[in-house]
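# Sequence and computational prediction follow.
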Amino acid sequence: MGRAFGRAMVSQLQPRMLLALLLPFGAALIAMLFFARFLWGPVSDWLDLFVTQSELMTDMDSWMAGIGLFSLTMYLVHILVFVIMVTVGSSIGLLIAAVLVMPMVVGHVARTDYPQLERRGSQVFVSSLINSLKVGAIFIVGWVVTLPFWLIPPVAILLHIFWWAYAFTHMLRFDALVEHATLAERARVITGTRGGAWLIGTICAAINLFPLTWIVLPVFTSLVYAHHGLNALAQVRGDSPLLLPAESDL
């Protein structure tokens, strides 16, 4: 896993991969501008209604106003709307990265690091699109369903990391293998590297907490999964046993 991160950093500095940053970033930026122009008001009104109807938030707001502090709900609603806007933009950027940029990433990594690896995948674009839409739908629904828990700061951080780790792992891990691996090989690699793949997703999701990292994260995370997945597939093709799950986390 450490080698995958190291190789991904080297790959990210290549001109072709630097240019690849523009597509998911552009898609995310357009989505956020659209949200700010047309959806900020309706979402703010809905959240304001939700927060003001919460007995816990009302009591906390009254207590803070009573001791001379600012209104919690007024700032909280705007913060939540901003978080939703960034999440929507980032998720669209990730979807674009998975469907359109990932083939470029995998092609670059395979050509430079695994030139001997034969492409044995089938229905690559359709399989990638279906998987990305499925994972994206689960991510969005799960994120919305757990939205009330975002009012609790520590839980909000854990939920952010969990949902983004889920999206990274299930979307990019699949796309890293779909072009080169058969169904049987893909199942074997995913099973043997499950722990390492989730750890990669968790680390990248934690990095995503920092502002503006989402500009480079979709492509960089794709590179990490490409190196991680193709390396494991190369081991399978060489009749070398996969690392045990506990070892693959290292």
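Arrived safely, thanks for sending.

# C-alpha from now on. contacts and neighbour counts both.
Fine.

# tell me the secondary structure for H180?
For H180, the secondary-structure state derived from DSSP: H, G, I helix; E, B strand; the rest coil is coil.

# give the contact list for it.
Contacts for H180 (CA atoms under 8 Å, 6 or more residues apart in numbering) come out as 117-121.

# try it again with 10 Å
Applying CA atoms under 10 Å, 6 or more residues apart in numbering to H180 gives the contacts 106-107, 110, 117-122, 124, 186, 229-230, 233.

# And those residues, which is closest to T202?
G229 (16.3 Å; CA to CA).

# Give me the distance between Q235 and D175.
Noted for Q235: a distance of 18 Å to D175, by CA to CA, to the nearest Å.

# For those two, indicate the residue with more neighbours.
The neighbour comparison of Q235 against D175 (other CA atoms under 10 Å) goes to D175, with 29 against 15.

# if I read this right, that one contacts V99, doesn't it?
Yes. Contact criterion CA atoms under 10 Å: D175 and V99 qualify, at 8.0 Å.

# which neighbours do these two share?
Taking CA under 10 Å, 6+ apart as the criterion, D175 and V99 both touch 124-125, 127-129, 131-132.

# Any quick ChimeraX command for the buried ones out of those residues?
Restricted to buried positions by 16 or more other CA atoms under 10 Å, the ChimeraX selection for the shared contacts of D175 and V99 reads:
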select :124,127,128,129,131,132
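
# adding another structure so you can compare the two:
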Amino acid sequence: GYFYWAPAVAWTRDALDAWPLLASVWGWIGGLFSADPRNFLAPLAVVLAATPVLVLVSLLVVAAFMAPALTRLVGERRFPGLEQKKGASFVGSVARSLGVTVLALLALLVSMPLWLIPPLVLVLPPLIWGWLTYRVMSFDALAEHASAEERAELLRTHRLPLLGIGVLCGYLGAAPSIVWASGVLFAAAFFVLVPLAIWIYTLVFAFSALWFAHYCLDALNQLRAQRAAVAGPPSDGPPPAIGTDRDIASQWSSP
């Protein structure tokens, strides 16, 4: 099967059959409906397991390869005079992205029981994905232009707006999930829906990278302008020395 779809569904179906605690449940559901529920639950379980992987891979690929190029493009066109202090390296950015990704996965696993409550399933996953997007994209947007101190200051003072952008991007990421999940109902078109979902995920995260780049670089530009205004205009040299009365008198008395 495409992307090992058929073997994954078959393995999941065997796992459902081998679980003795669910044997009575399958028999009870089978008595209510003519179709075997495992024929639907096995593909659904594969979809639910594969969706976070697709999201994380798309996010990390965009953050590692597309976000730096998009940030440089925004900096060159909108902020050509903004100094690049390079407060973070590529290795540090990747390490941070992997670290917050692990935290997001743990949050997803811990919150899964709450997804059974209908309102929370529409709130918790976008919040977690939004937090992950905010942490990854905001760091990458400031990696080249801001110093470590400036980045920490901006992430502290703009935490809520950046988190809001991340959550909105998290809800935008729900659209590819619908396309991807439709592969359960339209298994014949699965080989088309998987690349389509990956492409939409990449497009959403590329848009997120541009949004974060514009916001973060503008905030950095304003921060430096405020600090320059507080410091005052730079002087070209030390102020001229003012002589004492004795020096002035000796100057006038000299021939």
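That came through, no problem. The shown structure was predicted, so the numbers you read here are calculated from the model rather than taken from an experiment.

# I'd like to know which of the shared contacts of D175 and V99 of structure 1 is nearest to I200 of structure 1.
For those, the nearest to I200 of structure 1 is S132 (18.1 Å; CA to CA).

# show me what contacts the closest one?
By CA under 10 Å, 6+ apart, the contact set of S132 of structure 1 is 94-99, 126, 138, 167, 170-172, 174-175.

# Please repeat the previous calculation with a cut-off of 8 Å.
By CA under 8 Å, 6+ apart, S132 of structure 1 lies in contact with 95, 98-99, 171.

# Keep only those of those that are in helices.
Here DSSP state H is the test, and those give L95 as lying in helices.

# Which two among the contacts of S132 of structure 1 are spaced furthest apart?
The distance between the two most remote of the contacts of S132 of structure 1 (CA to CA) is 9.4 Å, for V99 and M171.

# Identify, from the shared contacts of D175 and V99 of structure 1, the entry nearest to R37 of structure 1.
R37 of structure 1 has its nearest neighbour among the shared contacts of D175 and V99 of structure 1 in S132, at 26.7 Å by CA to CA.

# Please pull up the equivalent of that closest one in structure 2.
Aligning on TM-score structural alignment places S132 of structure 1 opposite S97 in structure 2.

# and its match, what helix or strand is that in?
Taking DSSP states H and E as the criterion, S97 of structure 2 maps to helix 90-111.

# mean offset of that helix relative to structure 1 (after superposition)
If you overlay the two and look at helix 90-111 of structure 2, the average distance to its match in structure 1 is 1.7 Å (mean CA distance after the TM-score superposition for structure 1).

# For that helix, list every residue counted as buried.
93, 96-97, 100-101, 104-105, 108, 111.

# Please render these as JSON lines that adds distance to W19 of structure 2 to the earlier fields.
Output for the buried residues of helix 90-111 of structure 2, formatted as JSON lines (distance: CA to CA, whole Å):
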{"residue": "S93", "distance to W19 of structure 2": "42"}
{"residue": "R96", "distance to W19 of structure 2": "39"}
{"residue": "S97", "distance to W19 of structure 2": "37"}
{"residue": "V100", "distance to W19 of structure 2": "34"}
{"residue": "T101", "distance to W19 of structure 2": "31"}
{"residue": "A104", "distance to W19 of structure 2": "29"}
{"residue": "L105", "distance to W19 of structure 2": "26"}
{"residue": "L108", "distance to W19 of structure 2": "24"}
{"residue": "S111", "distance to W19 of structure 2": "24"}
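
# Over which residues of structure 1 does stretch 245-253 of structure 2 lie when aligned?
Counting by TM-score structural alignment, stretch 245-253 of structure 2 pairs with no residue of structure 1.

# hmm, back to that, list the first helix or strand encountered after the helix holding S97 of structure 2 toward the C-terminus.
Taking DSSP H and E, what comes next after helix 90-111 of structure 2 is helix 118-121.

# what does that following helix rub up against?
114-115.

# separation between the residue nearest in space to the middle of structure 1 and V86 of structure 1?
Nearest to the mean C-alpha position of structure 1, counting by CA atoms, centre = their mean, stands F168 at 3.9 Å. Distance of F168 of structure 1 to V86 of structure 1, given as CA to CA: 16 Å.

# Enumerate every residue touching the equivalent of the residue nearest to the centre of structure 1 over in structure 2.
The alignment partner of F168 of structure 1 in structure 2, by TM-score structural alignment, is T133. Contacts for T133 of structure 2 (CA under 8 Å, 6+ apart) come out as 59, 166-167, 169-170, 208.
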